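Student: My questions concern the predicted model and sequence given below.
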Amino acid sequence: MTKIFLATGNQGKIKEMKELLSNLDIEIVTSDQFEDVPEVIEDGDTLADNAIKKAKELAEYTGLIAIADDTGLIVDALDGKPGVYSARYAGENATDEENNKKLLHELADLSLEERTARFKTVVALANPGQEEESIAFKTIQGVCEGQIGYKPLGENGFGYDPLFIPKGYDRTFAQLNSEVKNQISHRAKALIKMKKYLKRL
């Protein structure tokens, strides 16, 4: 059975990614199964840069095929911010609550119609058996359109999920159950495409 390393320490992402990849004939491996997994500095200019960097470095470290993602919330009224800085929008090591609070403050005077936004995920797959120049040889992206609500709602999810209302719904990601979210989310769309690629691989 092929082992695939999920290159993230975010427990929310791990849970979602395991659910989305659950019906493949693969063994999912995470960082708690290794000692001293290096922290990859996400200093890329784009989501793709960060995803590829994480996948490559951790494929090299573990010797396994590695899947990494980087996700950004793109808010139109903020000229695309927080974007690549989504996880640290309120500062380095900011909590989800602090990031959400800053976002709400910056959108305080806007109507719901003016709060259009989208989540974008880029997933990268790296295979340590490939030549160095092509070790990260597959990137796939998924996008989910929506709006930013006025206050955090819901107990599910993580990050900006309590604020993000996906298009066609009147509830936030954090109010939706995982079955629904895993059909419509940005990460789901990207990983569904990646599953097809993994089956061929």
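Tutor: Arrived safely, thanks for sending.
Student: contacts, neighbours, all on C-alpha from now
Tutor: OK.
Student: So which residue is smack in the middle of this protein?
Tutor: The C-alpha lying nearest the average C-alpha coordinate of the chain belongs to residue 71 (CA atoms, centre = their mean; 3.9 Å).
Student: next up, a second structure to put side by side with the first:
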Amino acid sequence: MSLEFVLASHNAKKVREFQRIIGDRMPQASVLAYDGPEPVEAGLTFAENAFIKARTAAAHTGRIALADDSGIVVDVMGGAPGIFSARWAGSAAGDEANVRLLLDQVADIRRPHRGAEFRCTIALVVPDTVLPGGHEFVAEGRWRGNLAYEPRGSHGFGYDPIFEPEGLEVTSAELRPEQKDEQSHRARAFAALMPELERVAAQLAG
């Protein structure tokens, strides 16, 4: 039985990343891009924002929806940018502006005090039109590392060019996509989510 999930994101790179990760674990599954309205992410945690997006996509499409809320958490900044990672330099700013602002803010901080981690929370929402009573689940993944002093690499997106995963001397933007998929915060969140996706698939196959 084939499964289709709508990903509550207008970020084409994220859609492709989700398809790679899910496809490796559930070959019968496919990830569809979301073309509906952008919800207001008014939550105070990654989980709250992920559910806001997933519920909006599920209601708009009538399909099983996935949404992630992810960002970078910097130790010396008390956990910032956190849920504000995507708009750290302003709501209209892009990745480059966000990265540059963060680097400027920690410019005087040297190793070993540049610790950081990527966090990813994935929300799953199955509407009651698909499964009687509906269903919701949330999973989290964390990826420890350090902030680089300057951006390096051309893969990935967001803060990948300045995040050096623990134990590596490259940034996550210098990893090949398949290498990143094996160890990233998103991959770890998916590892926690997969048993739930398989249970939903079994119920639908029923």
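Tutor: Cool, the structure landed. If you're wondering where the values come from, they're calculated on a predicted model, not measured in any experiment.
Student: TM-score for these two?
Tutor: Here the TM-score for the pair of chains, by TM-score structural alignment, normalised by the length of the first structure, is 0.92; 195 aligned residues with a CA RMSD of 1.6 Å.
Student: which position in the second structure aligns with residue 139 of the first structure?
Tutor: In the second structure, the residue paired with residue 139 of the first structure according to TM-score structural alignment is residue 138.
Student: how many neighbours does residue 42 of the second structure have?
Tutor: Residues lying near residue 42 of the second structure (other CA atoms under 10 Å) number 9.
Student: before we move on, what about residue 126 of the first structure?
Tutor: Summarising burial for residue 126 of the first structure: neighbours were counted as other CA under 10 Å, giving 29.
Student: That one -> the second structure?
Tutor: By TM-score structural alignment, residue 126 of the first structure lines up with residue 125.
Student: Could you pull up the residues touching the nearest residue to the match of residue 139 of the first structure once chain neighbours are set aside?
Tutor: On the basis of CA to CA, 6 or more residues apart in numbering, the spatially nearest residue to residue 138 of the second structure that is not a chain neighbour turns out to be residue 123, at 4.5 Å. When the contact criterion is CA atoms under 8 Å, 6 or more residues apart in numbering, the partners of residue 123 of the second structure are 47, 50-51, 54, 66-68, 136-139.
Student: secondary structure class for the alignment partner in the first structure of residue 157 of the second structure?
Tutor: Residue 157 of the second structure is assigned residue 158 in the first structure as its aligned equivalent, the criterion being TM-score structural alignment. The local conformation at residue 158 of the first structure, judged by DSSP: H, G, I helix; E, B strand; the rest coil, is coil.
Student: any idea which element residue 187 of the first structure lies in?
Tutor: Using DSSP states H and E, the secondary-structure element containing residue 187 of the first structure is helix 186-200.
Student: Name the nearest residue to the match of residue 126 of the first structure, sequence neighbours excluded.
Tutor: The shortest distance from residue 125 of the second structure to any residue other than its chain neighbours is 4.6 Å, reached at residue 136 (CA to CA, 6+ apart).
Student: How far off centre is the host helix or strand of that neighbour?
Tutor: In this structure, residue 136 of the second structure sits in strand 135-147 according to DSSP H and E. Between the mean C-alpha point of strand 135-147 of the second structure and the mean C-alpha point of its chain there is a distance of 8 Å (CA atoms, centre = their mean, to the nearest Å).
Student: do the same with stretch 68-87 of the first structure
Tutor: For stretch 68-87 of the first structure, the distance between its averaged C-alpha position and the chain's averaged C-alpha position is 11 Å (CA atoms, centre = their mean).
Student: Straight-line length of it, end to end?
Tutor: 15 Å (CA to CA, to the nearest Å).
Student: now swap in stretch 153-162 of the second structure and tell me
Tutor: Stretch 153-162 of the second structure stretches 9 Å from its first residue to its last (CA to CA).
Student: Okay, buried residues for it please.
Tutor: Of the residues in stretch 153-162 of the second structure, those with enough neighbours to count as buried (16 or more other CA atoms under 10 Å) are 155-156, 158-162.
Student: coming back round to it: where's the residue nearest to residue 125 of the second structure relative to residue 205 of the second structure, distance?
Tutor: Distance from residue 136 of the second structure to residue 205 of the second structure, counting by CA to CA: 18 Å.
Student: Which one of the two is surrounded by more residues?
Tutor: residue 136 (15 against 10).
Student: That concludes my questions; thank you for your assistance.
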